[in-house]
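>>> what follows is a predicted structure for the sequence shown.
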Amino acid sequence: MAEQIVIALILGLVEGLTEFIPVSSTGHLVLVQQFLPAGSFLSPKSMGTFDVLIQLGAIFAVLLVYFRRLVEIVKTLPRSARTQHFVLAVLFSFLPAAIIGALAHDFIKNVLFETPSLICVVLILGGFVLLAVDKIKLQPKVHDAQDFSWPMAIGVGFFQCLAMIPGTSRSGSTIVGALLLGADKRSAAEFSFFLAMPTMAGAFALDLWKSRHDLSMDDGLLIMVGFVTAFISALFVVRTLLDFVSRRGFAPFGWWRIIVGVLGLALLLPIR
């Protein structure tokens, strides 16, 4: 049981720390599970429940951090044209991934997620993209997430679809897309947070529905450990990320992706 609790802590920590930074939480989870003794960790049914609920922990973290902003949005929505514009922009941005994700869900889960070497290659390529974007002298026109135009928001939404390739990173693709479309670093990261709410909630609901017959709470303690760990670690990331990227940019995440991708490939070669 002690070993299982440690594995639950590790997986919850990985989910929470990587969900909202541009390094691919799913890619990291797949690689970590590849090298941990996860085969004896949980039963297949409980593992499905574990994966779904640690993602819910990360969702709760971003909802908690932005709770006051969300309440303010709800209060001003009926009378504020700016708030109405922002809510529609987030919804328009969410639609491309919602449609494509629903149509391609089984292929993504059963084919792309089962290829760890592909994840490593995509991590490396995405790392070089982050390094390149960080060096480009962009001239941002938008400095507040609420000022994204509808075409800009829809463009970010299509960038988000790239994250269906495991290893790409949902936050990475949306942040890079927003930067290239004219946002500054802080507003790009913040819009990515807001877009994460419907996107992750939708993905969670779809996963929950697809796996509804396989869910089990037989290993409730381990599932709860993973959930709480994901929630706490994601809470830390969401509260600190905006200030970090404003000061340091995205190059540290680019180098991290490259290092993890190279190490992953090196460790996978003996396995293959």
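Everything's here; your move.

>>> only C-alpha atoms from now on, for both contacts and neighbour counts.
OK.

>>> pull the residues that contact the host helix or strand of Gly155.
Element membership of Gly155, judged by DSSP states H and E, is helix 150-160. Residues from elsewhere that reach helix 150-160 (CA atoms under 8 Å, 6 or more residues apart in numbering): 88-90, 92-97, 170-171, 173-175, 177-178, 181.

>>> now list the buried members of those.
Buried residues within those, counting neighbours by 16 or more other CA atoms under 10 Å: 89-90, 92-97, 170-171, 173-175, 177-178, 181.

>>> now, which of the residues you listed sits nearest Pro22?
Ser171 (5.1 Å; CA to CA).

>>> so who does that closest one touch?
Contacts of Ser171 (CA under 8 Å, 6+ apart): Glu19, Phe20, Ile21, Pro22, Val23, Ser24, Gln160, Ala189, Ser192, Phe193, Ala196.

>>> can I get the residues you listed in a markdown table with distance to Thr83, neighbour count and secondary structure?
What follows is the contacts of Ser171, written out as a markdown table (distance: CA to CA, whole Å; neighbours: other CA atoms under 10 Å; DSSP: H, G, I helix; E, B strand; the rest coil):
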| residue | distance to Thr83 | neighbour count | secondary structure |
| --- | --- | --- | --- |
| Glu19 | 26 | 26 | coil |
| Phe20 | 24 | 26 | coil |
| Ile21 | 26 | 24 | coil |
| Pro22 | 27 | 27 | coil |
| Val23 | 30 | 30 | coil |
| Ser24 | 30 | 27 | coil |
| Gln160 | 22 | 28 | helix |
| Ala189 | 19 | 28 | helix |
| Ser192 | 17 | 27 | helix |
| Phe193 | 16 | 23 | helix |
| Ala196 | 18 | 23 | helix |
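
>>> and here's the other structure:
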Amino acid sequence: MLDILKVIILGIVEGITEWLPVSSTGHLILVGDLLSPSMSEEFMEMFNVVIQLGAIMAVVVLYFHKLNPFSPTKTQRQKMLTWQMWIKVVIASVPAGVVGLLFDDVLDRLFYKPLPVAVMLIVYGILFIIVENRNAGRKPNVTKISELSVQMLLWIGFFQMLALIPGTSRSGATIVGALIIGVSREVAAEFTFFLAIPAMFGASLLKLAKYGFAFTAGEFGLLLLGCLVSFGLSIVAIKFLMGYIKKNDFKIFGYYRIVLGALIILVSLVQLIIG
């Protein structure tokens, strides 16, 4: 029963933080250390990635019409634009896909630790504040996904690749990259949601394959529960973010990241002293 409650808490954390640019990995590491679930370290490493499947389904549900090129209610032009959008998603996904396949184990071994996560939280928190201060009063150059050029897509893809380092935040990195080149906040956030579909499906399948699909019935139940909770909270988080950025910038998330990074460092130091 205790592990069920812990999984529900982790699902809530994942659902809320996956789409806000604050690093779901950073939060899961911090909360996971505090909760200390009884599951194996290997299972929890896989769980923290695969739980994202619930978050992905929230995007699919909320944006199903926009993502569906076969919708009978769309005109031929709208269907063509939908296919073009998917092509843009594929192009922007290439850098992270290639590096993730080649270096996933190395990146996890080197960076899936509290200190690197904390550092990346703080670095990107500062970057959010700098970029938003620079963009203050400027009109965005891109206000529609259809206006994104191949060069822009590869730039955004490069930033998504950087997010393979835990603590960076996939959504945070891609949004920062998009803001730097003059993409509006709404387009940056929405395109980030769509980029998550192949990126997170791929990462989840990779982790499942490495884990070997060797679940006990109890582990499978906990994983399914975490995904369901993550799905529900992701719906709330996505709607909140899209409403929030219509009138506000991302600086508040930058300040939050800096505080969270400092908190992770503090907790790590306390554990080091006690241990």
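Perfect, thanks for sending it. All of these numbers come straight from a predicted model, not from anything done at the bench.

>>> pull out the buried residues from the helix holding Gly155 of structure 1.
Trp150, Met152, Ala153, Ile154, Gly155, Val156, Gly157, Phe158, Phe159, Gln160.

>>> what does the first one align to in structure 2?
Residue mapping for Trp150 of structure 1 onto structure 2 gives Val150, with TM-score structural alignment as the criterion.

>>> what about the helices in structure 1?
2-18, 25-35, 44-65, 67-76, 81-110, 116-135, 150-160, 170-180, 185-210, 220-248, 251-271 (DSSP state H).

>>> out of those helices, flag the one nearest His143 of structure 1.
Once the helices of structure 1 are compared by CA to CA, helix 185-210 is nearest, at 5.6 Å.

>>> ok, average deviation of the closest one from structure 2?
Mean deviation of helix 185-210 of structure 1 relative to structure 2 after superposition (mean CA distance after the TM-score superposition for structure 1): 1.1 Å.

>>> give the other helices and strands that that helix contacts.
helix 44-65, helix 81-110, helix 170-180, helix 220-248 (3 or more CA pairs under 8 Å, 6 or more residues apart in numbering; DSSP states H and E).

>>> out of the ones you listed, which one sits most buried?
With neighbours taken as mean count of other CA atoms under 10 Å, these reach their highest mean count in helix 170-180, at a mean of 26.

>>> that one vs helix 2-18, what angle?
Helix 170-180 of structure 1 runs at 10 degrees relative to helix 2-18, counting by axes from the mean of the first three to the mean of the last three CA atoms, to 10 degrees.

>>> any idea how far Ile129 of structure 2 is from Leu266 of structure 2?
23 Å (CA to CA, to the nearest Å).

>>> oh, that last question was meant for Lys6 of structure 2, not what I typed.
Per CA to CA, Lys6 of structure 2 is found 22 Å from Leu266 of structure 2.

>>> higher neighbour count, these two?
The neighbour count for Lys6 of structure 2 versus Leu266, taken as other CA atoms under 10 Å, is higher for Lys6 (19 against 14).

>>> ok, now how distant is Ala178 of structure 2 from Arg77 of structure 2?
Taking CA to CA as the measure, Ala178 of structure 2 and Arg77 of structure 2 are separated by 26 Å.

>>> Asp218 of structure 1: neighbour count?
Neighbourhood size, Asp218 of structure 1 [other CA under 10 Å]: 13.

>>> was I right to think it contacts Met47?
No: the pair Asp218 of structure 1 / Met47 is not scored as a contact, 10.2 Å apart, by CA atoms under 8 Å.

>>> same list, the contacts of Ser171 of structure 1, but as a markdown table with distance to Leu222 of structure 1 please.
Shown next, in a markdown table, are the contacts of Ser171 of structure 1 (distance: CA to CA, whole Å):
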| residue | distance to Leu222 of structure 1 |
| --- | --- |
| Glu19 | 20 |
| Phe20 | 23 |
| Ile21 | 25 |
| Pro22 | 27 |
| Val23 | 25 |
| Ser24 | 23 |
| Gln160 | 31 |
| Ala189 | 32 |
| Ser192 | 30 |
| Phe193 | 28 |
| Ala196 | 26 |
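
>>> closest one of those to Val238 of structure 1?
Checking those against Val238 of structure 1 with CA to CA, the nearest one is Phe20 at 6.9 Å.

>>> pretty sure that closest one is touching Ala234, no?
Yes: if you go by CA under 8 Å, Phe20 of structure 1 and Ala234 touch, sitting 7.5 Å apart.

>>> straight-line length of stretch 168-187 of structure 2, end to end?
End residues of stretch 168-187 of structure 2 are separated by 20 Å (CA to CA).

>>> map Leu242 of structure 1 onto structure 2.
In structure 2, Leu242 of structure 1 lands on Met242 (TM-score structural alignment).

>>> I'm done for today, thanks for sticking with me.
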